[in-house]
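> sequence first, then the predicted structure:
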Amino acid sequence: MIKFFRKIRQRLFMENRFTKYLLYALGEIILVVIGILIALQINNWNEHRKELQKELVIAKELYNELQQNLIVTTKHQQNIEKINQEVLFLLNISNDSLKSLTNKELNEHIFKSSKITSYRPINQKLKRILGIESFGFSHSKTLLNELQDYNNSIDDITAMNLSAVEVFRNMMVPFLGENLSLKNLMHEMYPNKITKSDNYVDVGPIIKSMAFENLYADLFASYTSYIFTLERTIELTKNLITHIEKAYPSVIPTK
């Protein structure tokens, strides 16, 4: 093809048809420029297609991770809710109710009120994406900001969980150890593993003490705030899942 155009140029030049030669040369330059522009456009299109494919993979990974963390966070919220219900029960127990409950039943309520568990969010992919400064979602202008809000909420839960664990270790265990028989407390829950202690303690008066009341009032306030943050995070998670489904419909598993 190049030889063909070269022969045409030579023939026009040899025939002294200079004007036509200039026009032809100009046309050839234009064709070359158009070819370069087309090649650049194709290259840009290929790069854009690769970026969209990468973005779709990331959206799919985030979508799956959000689904998994929704389960983890919901189960944790239900667990904290149960603990707080036990805390509230012991905090509001009346003298008449106290008389109708045995030491075993009271120990069971106290044990259930102290069963704090660790919160281990599934957010590795989220952290990785938020750590990429230049990354953005072309199908949504607000998704990245919403993911940051969600990440902040996850961090708040993690901090609250650590605080609750510290309260259990540094406040509840020392208080219960000083005023109750921890062995009897554990015996009521695991009678086949832990024998009953010879140190009998009447639990009722301890529950009605000012120290117990203040401790459990503080626990109730903390857990109520904890549950609110968990519920907010669950709502954020559901909204993000819906957002990704609308922006990237292909992430939805086919039945």
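Thanks, I have the structure now.

> when you work out contacts or count neighbours from here on, use the C-alpha atoms and nothing else.
Noted.

> in stretch 214-224, which residues are buried?
By neighbour count with 16 or more other Cα atoms under 10 Å, stretch 214-224 contains the buried residues L215, Y216, A217, L219, F220, Y223.

> tell me which element the residue nearest to I194 when sequence neighbours are not counted falls in.
Closest residue in space to I194, ignoring its immediate chain neighbours: H187 at 5.1 Å, by Cα to Cα, 6 or more residues apart in numbering. Using DSSP states H and E, H187 sits within helix 182-189.

> mind listing what's buried along the helix or strand following that helix?
Per DSSP H and E, helix 182-189 leads on to helix 203-207 as the next helix or strand towards the C-terminus. Going by neighbour count (16+ other Cα under 10 Å), the buried part of helix 203-207 is V203, G204, I207.

> would you mind giving the residues you listed as a markdown table with distance to I36 added?
Output for these, formatted as a markdown table (distance: Cα to Cα, whole Å):
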| residue | distance to I36 |
| --- | --- |
| V203 | 87 |
| G204 | 88 |
| I207 | 84 |
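
> second one coming, line it up with the first:
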Amino acid sequence: MIKFFKNKRKEFLKKDKLVNYLKYAFGEIILVVVGILIAVSINNWNEDRKQKKNINNILAIVAEDIKNDTIEANKILKSYNDKKAYFLKIMNDGYTKEEFMDCKSCPYLITNSYPFTINKRGYDLLNEYADYSEANQDSLVFQINNFYTTSIQNVNRIHNFIDDDIRSNMKEWSDKYPWFLKLFNGEIDKNSYDYFYADPIYKNKVVYHYALIYRSFIPVLEGFNEKSKVLLEKIDGRLK
């Protein structure tokens, strides 16, 4: 009988040790899992903070690009506004022939342009973070992308029209008029004034080019400046 109880006691102790061991092992597993979860959370937090810092750095670059683009846009606006009086005077027959011959800019009004190239350094960097979930959900990032997409499309479209018109004018003159070579070299043949002053076709070309510049391109630049100002305020607010 005593032997029986001794055996039972040994079996009980063995089971107790096994239970304790399992409890200990289970506790160790839980600690390991918790440790891994904490490490992952810290890593995610650090990564998220790093991504936010990177996006803020990119926003600062975007702001710098916009400021430089606005300065360039204002230079172009000034250049075209300085030439506007020549367009209007030709369109309204405001010149005498003698006055027209003294106007060195008049024969060149429709042969050159002031191209506006939008800086895309910050915009391209921002697109590299398009897969970052928080950037995707950021309304400011969305507004910046929309601003650049629309602005680049509008500027390129009107530039194409202006460039096509200039090429067309230059091609026509080179094919038809012997004074073109002198005009191309910055000299004005007196015989060319029969065309520039008296030919209604030239006036029509001036009117068409005026429409491209002052009815299309100038409003695009002014709209760019207005939207740039709003975006800069929002970016500055975010960075502060």
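Everything's here; your move. Please read all numbers here as calculations on a predicted model, not as lab measurements.

> quick TM-score on the pair, please.
TM-score for the superposed chains, counting by TM-score structural alignment, normalised by the length of structure 2: 0.73, backed by 226 aligned residues with a Cα RMSD of 3.6 Å.

> list the helices and strands the helix holding H187 of structure 1 packs on?
Counting contacts by 3 or more Cα pairs under 8 Å, 6 or more residues apart in numbering; DSSP states H and E, helix 182-189 of structure 1 packs against helix 103-113.

> by how much does whichever helix or strand comes after the helix it packs on deviate from structure 2 on average?
Using DSSP H and E, the helix or strand that follows helix 103-113 of structure 1 towards the C-terminus is helix 124-130. Once fitted to structure 2, helix 124-130 of structure 1 is off its aligned match by 3.2 Å on average (mean Cα distance after the TM-score superposition for structure 1).

> could you do stretch 19-27 of structure 1 as well?
Stretch 19-27 of structure 1: mean distance to aligned residues in structure 2 after superposition is 6.4 Å, counting by mean Cα distance after the TM-score superposition for structure 1.

> buried residues in that stretch?
Y21, Y24.

> cool, and stretch 164-178 of structure 1?
Buried, per 16+ other Cα under 10 Å, within stretch 164-178 of structure 1: A164, V165, F168, M172.

> give me the distance between the residue nearest the centre of structure 2 and Y80 of structure 2.
Geometric centre of structure 2, nearest residue: Y148, 3.4 Å, by Cα atoms, centre = their mean. The gap separating Y148 of structure 2 from Y80 of structure 2 is 23 Å, by Cα to Cα, to the nearest Å.

> what strand or helix carries the residue nearest to the centre of structure 2?
Going by DSSP H and E, Y148 of structure 2 is in helix 139-176.

> how far off centre is that helix?
14 Å (Cα atoms, centre = their mean, to the nearest Å).

> what packs against that helix?
helix 121-128, helix 180-184, helix 218-239.

> ok, the aligned residue in structure 1 for F224 of structure 2 - contacts?
By TM-score structural alignment, F224 of structure 2 lines up with T233 in structure 1. The neighbours of T233 of structure 1, taking Cα atoms under 8 Å, 6 or more residues apart in numbering as the test, are T73, Y150, S153, I154.

> kindly report the same for L143 of structure 1.
Contact analysis of L143 of structure 1 by Cα under 8 Å, 6+ apart lists F137, L240, H243.

> tell me which of the helices and strands packed on helix 139-176 of structure 2 lies nearest to R49 of structure 2.
Nearest to R49 of structure 2, of all these, is helix 218-239, at 14.3 Å by Cα to Cα.

> in the closest one, which residues are buried?
I218, V220, L221, F224, N225, S228, L231, L232, I235.

> again with stretch 39-52 of structure 2
By 16+ other Cα under 10 Å, the buried positions in stretch 39-52 of structure 2 come out as Q51.

> how far does it sit from the chain's center?
For stretch 39-52 of structure 2, the distance to the chain centre is 29 Å (Cα atoms, centre = their mean).

> next: stretch 46-53 of structure 2.
Averaging C-alpha positions (Cα atoms, centre = their mean) puts stretch 46-53 of structure 2 24 Å from its chain's average.

> now it on structure 1. Mean distance?
Stretch 46-53 of structure 2 sits 1.6 Å off on average (mean Cα distance after the TM-score superposition for structure 1).

> cool, stretch 66-78 of structure 2 as well?
Mean for stretch 66-78 of structure 2 is 2.0 Å (mean Cα distance after the TM-score superposition for structure 1).

> what's that stretch in contact with?
Contacts for stretch 66-78 of structure 2 (Cα under 8 Å, 6+ apart): Y114, F116, T117, I118, N119, I218, L221, F224, N225, S228, L232.

> filter the contacts of L143 of structure 1 by whether they're kept in structure 2.
Retained contacts for these in structure 2, judged by both residues aligned by TM-score structural alignment, their matches' Cα atoms under 8 Å, are F137.

> name the nearest of the contacts of L143 of structure 1 relative to N46 of structure 1.
F137 (17.8 Å).

> is it correct that that closest one is in contact with L144?
Yes - contact criterion Cα atoms under 8 Å: F137 of structure 1 and L144 qualify, at 7.0 Å.
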